[in-house]
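Trainee: I'll drop the sequence and a predicted model, then ask my questions.
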Amino acid sequence: MPTSSAHLHDDRPTKPAMWRGLRRRCPNCGEGMMFQGYLKVADNCPVCEEDLHHHRADDGPAYLTILIVAHILGFVMHFAFVHLRPDPMVLAVVLTIVCVSLSLYLLPRLKGMIVAIQWARRMHGFGAN
């Protein structure tokens, strides 16, 4: 009897893993921290011992961070310039602070999400039990 690809991934559902990754938690148990530092993924989960060293997040989190931050700031810049008309230096300083803060907040969360997706889809060596 043929098996569907959905059946192969039932034991690792993607959506809960993504939410755990966004919280910077282990995609398997959701309890242990995924990172040892700001962006360094731990080799193993400290709670369930799940191997996490297989990940290949590479530049994906940075690209997603730029995409999200640029769209948010583009809207804010347009709205502020059209409706509020602040001084250009004030607008530049405020947008710079918002851009840096939002980027630093999103980057580890998006990296966690990408690692969790790779874990759920059994990519890059995550397929072993």
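Mentor: Sure thing, it's come through. Numbering: from 1, shown residues only.
Trainee: going forward, measure contacts between C-alpha atoms and count neighbours the same way
Mentor: Will do.
Trainee: contacting residues for the spatially closest residue to residue 14 that is not a sequence neighbour?
Mentor: Nearest residue to residue 14 in three dimensions, chain neighbours excluded: residue 120, at 5.2 Å (Cα to Cα, 6 or more residues apart in numbering). For residue 120, the contact set (Cα atoms under 8 Å, 6 or more residues apart in numbering) comprises 9, 12-14, 17, 27.
Trainee: pull out the buried members of those.
Mentor: Buried members of those, counted by 16 or more other Cα atoms under 10 Å: 12-14, 17, 27.
Trainee: pull the number of nearby residues for residue 53.
Mentor: 16 (other Cα atoms under 10 Å).
Trainee: and it, how far from residue 37?
Mentor: According to Cα to Cα, to the nearest Å, residue 53 stands 14 Å off from residue 37.
Trainee: do residue 46 as well
Mentor: Counting by Cα to Cα, the gap from residue 46 to residue 37 is 14 Å.
Trainee: longest helix in this structure, by number of residues?
Mentor: Counting residues, the longest helix in the chain under DSSP state H turns out to be helix 88-120.
Trainee: how much space between residue 75 and residue 102?
Mentor: In this structure, residue 75 and residue 102 are 14 Å apart, going by Cα to Cα.
Trainee: try it against this one:
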Amino acid sequence: MTDQSIVEAVAADDRPLRPALLRGWRRKCPNCGSGPLLKGYLKVADSCSVCRQELHHHRADDGPAYLTILIVGHLMAPLLLFVFETWRPEPLTLFTIFSVGCAALSLYLLPRLKGAIVAYQWARQLNGFGSPA
């Protein structure tokens, strides 16, 4: 193998991480950025409808849920403490506001984090996303 062919092979397999993560966050195909990544709320499409990139290799599993819990917990817990210490609202009012806020933030983050995790796997050529050796 010549040096030129090695450079061409590396350039062909180069998948920049940042654009892939942004496309995944927007729930778009990490390869082309046009086709939808998800075909439901959380179901990943088998392949992109635009560029035909296979997406069924992903292994997102419980990662998006763990990250959602981590982010929501770290945002809402200090906010809950701040609101309670500052204004001392009624417990039922506090519970209602923060339970709705936690649910809404979780529902917003979950599909976006799943898209970002699938895009990360695609960019790093993990779990079958890489070219066959």
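Mentor: Okay, I see it. Since the model is a prediction, treat every value here as computed from it, not as a measurement.
Trainee: tell me how the two chains score on TM-score.
Mentor: For these two chains in superposition, a TM-score of 0.91 is obtained (TM-score structural alignment, normalised by the length of structure 1); 125 aligned residues with a Cα RMSD of 1.7 Å.
Trainee: and residue 46 and residue 37 of structure 1? which has more neighbours close in?
Mentor: Neighbours were counted for residue 46 of structure 1 and for residue 37 using other Cα under 10 Å; residue 46 has more, 14 against 10.
Trainee: aligned against structure 2, show me the partner of the more buried one.
Mentor: Per TM-score structural alignment, the equivalent position to residue 46 of structure 1 in structure 2 is residue 49.
Trainee: go on, residue 96 of structure 1?
Mentor: For residue 96 of structure 1, the aligned residue in structure 2 is residue 99 (criterion: TM-score structural alignment).
Trainee: how many other residues sit next to that match?
Mentor: Based on other Cα under 10 Å, the number of other residues close to residue 99 of structure 2 is 13.
Trainee: tell me the contacts of the residue nearest to residue 122 of structure 2 when sequence neighbours are not counted?
Mentor: Nearest non-adjacent residue to residue 122 of structure 2, counting by Cα to Cα, 6+ apart: residue 129, 5.5 Å away. Residues in contact with residue 129 of structure 2 (Cα under 8 Å, 6+ apart) are 54-55, 57-58, 121-122.
Trainee: just to be sure, residue 129 of structure 2 is in a helix?
Mentor: No: remark: residue 129 of structure 2 does not belong to a helix; assigned using DSSP: H, G, I helix; E, B strand; the rest coil, it is coil.
Trainee: that one -> structure 1?
Mentor: With TM-score structural alignment as the criterion, residue 129 of structure 2 pairs with residue 126.
Trainee: which of residue 75 and residue 102 of structure 1 has more neighbours?
Mentor: Higher neighbour count among residue 75 of structure 1 and residue 102: residue 102, with 17 against 11, using other Cα under 10 Å.
Trainee: need the contact list for that one.
Mentor: Residue 102 of structure 1 makes contact with residue 69, according to Cα under 8 Å, 6+ apart.
Trainee: how big is the offset of the strand or helix carrying residue 16 of structure 1 relative to structure 2?
Mentor: Using DSSP states H and E, residue 16 of structure 1 sits in helix 14-22. Mean deviation of helix 14-22 of structure 1 relative to structure 2 after superposition (mean Cα distance after the TM-score superposition for structure 1): 0.5 Å.
Trainee: helix or strand right after that helix?
Mentor: Criterion used, DSSP H and E; the element after helix 14-22 of structure 1 is helix 60-79.
Trainee: in structure 2, what stretch matches that next one?
Mentor: Counting by TM-score structural alignment, helix 60-79 of structure 1 corresponds to 63-82 in structure 2.
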